[in-house]
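# for reference, the sequence and a predicted model appear below.
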Amino acid sequence: MAQHFPDQKLMARMSARMLLELGAIRFATDRPFMFTSGLASPVYVDCKRVISYPALRGTLLDFLLATIDRDIGRASFDVVAGGESAGIPFASWIAAKLSLPMVFVRKSPRGLGPQASIEGDLDPGARVLLIEDLTTDGASKLQFCKALRRAGAVVDDAVVLFFYNIYTDTQASLSRNGLRLHWLADWWAVLEAAREMGVFGQAELTDLEQFLHAPLEWSGEHGGATRIGTG
């Protein structure tokens, strides 16, 4: 019997609405947010807020599991990994739901050796699924992926709640490094949901749309970087 999964667009729309409802989407045009990559943005997503809302959190975790089942398959990995620090709770919940071991990856190694960035037991050759809260330009996902591979793991897929999906080279760069990205919602889903819900004014929505269509140009005009470096 064929297995049926929730509609991808419906999950994206509902995920975007939930992020808006719990206040995870922040807007600031007068003083743009500056990312560690140097990029400037009028909007910011704080997926860490999800951990404090159990009902919405449960639905989003169900959507993550449906995405894993539809796009990857549970038989494709043996271990779940979370990135320090925002990815750790989501990886922990997914690992618990799937009854699988979990590790987490540090941003900086502690000590020496190939597993200096890994906390938890990770056997060489283990197939690892990387779980994170979000990705902007993909750089941190590659950093975590490379750390896992140095430790002997096989890493082909990463799953995030939110993908910016506005920087043109992100997916190509991840693909060149052998990593497939899967996500629930992106900025286009948020823009649609924000219009439906009326949570931002028209001026803010116009600014957001201008940013989404030309994020690097917007960043440069507001004191940020004009290029990304995903490796």
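Looks like it arrived, so ask away. Numbers count the residues shown, from 1 in each chain.

# make it CA atoms for all contacts and neighbour counts henceforth
Fine.

# which other residues reach stretch 53-69?
5-6, 11, 15, 18, 22, 50-51, 74, 90, 93-94, 159, 161, 182-184 (C-alpha atoms under 8 Å, 6 or more residues apart in numbering).

# can you check stretch 120-130 too?
76-83, 91, 102-104, 145, 151-159.

# give me the buried subset of the contacts of stretch 53-69.
Met11, Ser15, Met18, Val50, Phe90, Ile94, Val159, Leu161, His182, Trp183, Leu184 (16 or more other C-alpha atoms under 10 Å).

# dropping in the other structure now:
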Amino acid sequence: MKELYEILFLTKSIHIDTENPFTFSSGIKSPIYCDTRRLISYPKERKMIISGFLEKINDMGIESVIGVATGGISWGAWLSDKLDVPFGYVRSSHKDYGKKQSIEGNIDFSKNILVIEDVVSTGGSLGRAINLLKESSAKSLNACSIFSYQFSESIELFHKLDVPFQSLLTLEGLLEYESDKLGHNKKEIEIWKKNPGAWRSK
């Protein structure tokens, strides 16, 4: 597992700035940002990520894969190719032209579906995708991401949605396996992790 965390640093997907924090779409300020979109440009490393996914979902009996736009689309497509199952994706917003669909692809919603996201913070975009799939009569759903910040909001959300969620990599794992690379920033990240909403809120 350590090698997967090392990939994040090798591809410069981890950014740390305690003085000029990053702002998530939820409005939360953070001293650390995981940009998994960089991973798609590294063939060897992205194959390792896909192999990690395959190990994690090995016993789930996945019959279709849905990617969450935009970050989860490429990963979902690669994963569905390895599993040899149908692929589709959920748009980030409802389109106002053509067939005006939010879900693209020819998916049988009675099948066991895996929903893929790249990064999960509060879980908003993934939660929205899951709700859209449920509205389309999806019965059996599992969700997975490359990286999760493990916010309590996301844990509570997936519990409320009654959808099993797991992440290949987590902030807790990053702090454990790569503490040497985080250096003096580790302590500040740990403080932030305890209460992200209150960190630098003033």
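Nice, thanks for sending it over. What you see is a predicted model, and the numbers here were worked out from it, not measured in a lab.

# which of the contacts of stretch 120-130 of structure 1 fall within strands?
Per DSSP state E, strands hold the following members of the contacts of stretch 120-130 of structure 1: 79-83, 102-104, 154-159.

# quick one: the helices in structure 1?
8-21, 54-71, 87-98, 139-150, 170-176, 187-197, 202-213, 215-221 (DSSP state H).

# adding distance to Arg127 of structure 1, write those helices out as JSON lines.
Formatted as JSON lines, the helices of structure 1 follow (distance: least, C-alpha to C-alpha, whole Å):
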{"stretch": "helix 8-21", "distance to Arg127 of structure 1": "25"}
{"stretch": "helix 54-71", "distance to Arg127 of structure 1": "14"}
{"stretch": "helix 87-98", "distance to Arg127 of structure 1": "13"}
{"stretch": "helix 139-150", "distance to Arg127 of structure 1": "10"}
{"stretch": "helix 170-176", "distance to Arg127 of structure 1": "18"}
{"stretch": "helix 187-197", "distance to Arg127 of structure 1": "30"}
{"stretch": "helix 202-213", "distance to Arg127 of structure 1": "35"}
{"stretch": "helix 215-221", "distance to Arg127 of structure 1": "35"}
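
# which one of those helices lies closest to Asp133 of structure 1?
For these, the distance to Asp133 of structure 1 is smallest for helix 87-98, at 5.2 Å, taking C-alpha to C-alpha.

# mean deviation, that closest one versus structure 2?
Once fitted to structure 2, helix 87-98 of structure 1 is off its aligned match by 0.4 Å on average (mean C-alpha distance after the TM-score superposition for structure 1).

# which residues belonging to that helix are considered buried?
Going by 16+ other C-alpha under 10 Å, helix 87-98 of structure 1 has these buried residues: Gly87, Ile88, Pro89, Phe90, Ala91, Ser92, Ile94, Ala95.

# what's the fifth one aligned with over in structure 2?
Taking TM-score structural alignment as the alignment basis, one finds that Ala91 of structure 1 is matched in structure 2 by Gly76.

# list the contacts of its match.
Gly76 of structure 2 neighbours (C-alpha under 8 Å, 6+ apart): Val65, Ile66, Gly67, Phe87, Val115, Ile116.

# which other residues reach stretch 14-33 of structure 1?
40-50, 53, 56, 60, 184-186, 189-190, 193-194, 199, 204, 207, 222.

# buried among those? Make that a PyMOL selection.
To isolate the buried members of the contacts of stretch 14-33 of structure 1 in PyMOL, using 16+ other C-alpha under 10 Å:
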select buried, resi 40+41+42+43+44+45+46+47+50+56+60+184+185+186+189+190+193+194+204+207+222
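
# ok, back up a step: what's the closest of the contacts of Gly76 of structure 2 to Glu156 of structure 2?
Val115 (17.6 Å).

# circling back to that earlier point, out of the contacts of stretch 120-130 of structure 1, which end up buried?
77-83, 91, 102-104, 145, 151-159.

# you'd agree Pro101 of structure 1 is up against Phe77?
No: applying C-alpha atoms under 8 Å as the test, Pro101 of structure 1 and Phe77 come out as separate, 10.4 Å apart.

# Serialize the contacts of Gly76 of structure 2 to JSON lines and add fields for distance to Lys100 of structure 2.
Formatted as JSON lines, the contacts of Gly76 of structure 2 follow (distance: C-alpha to C-alpha, whole Å):
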{"residue": "Val65", "distance to Lys100 of structure 2": "21"}
{"residue": "Ile66", "distance to Lys100 of structure 2": "18"}
{"residue": "Gly67", "distance to Lys100 of structure 2": "18"}
{"residue": "Phe87", "distance to Lys100 of structure 2": "19"}
{"residue": "Val115", "distance to Lys100 of structure 2": "21"}
{"residue": "Ile116", "distance to Lys100 of structure 2": "22"}
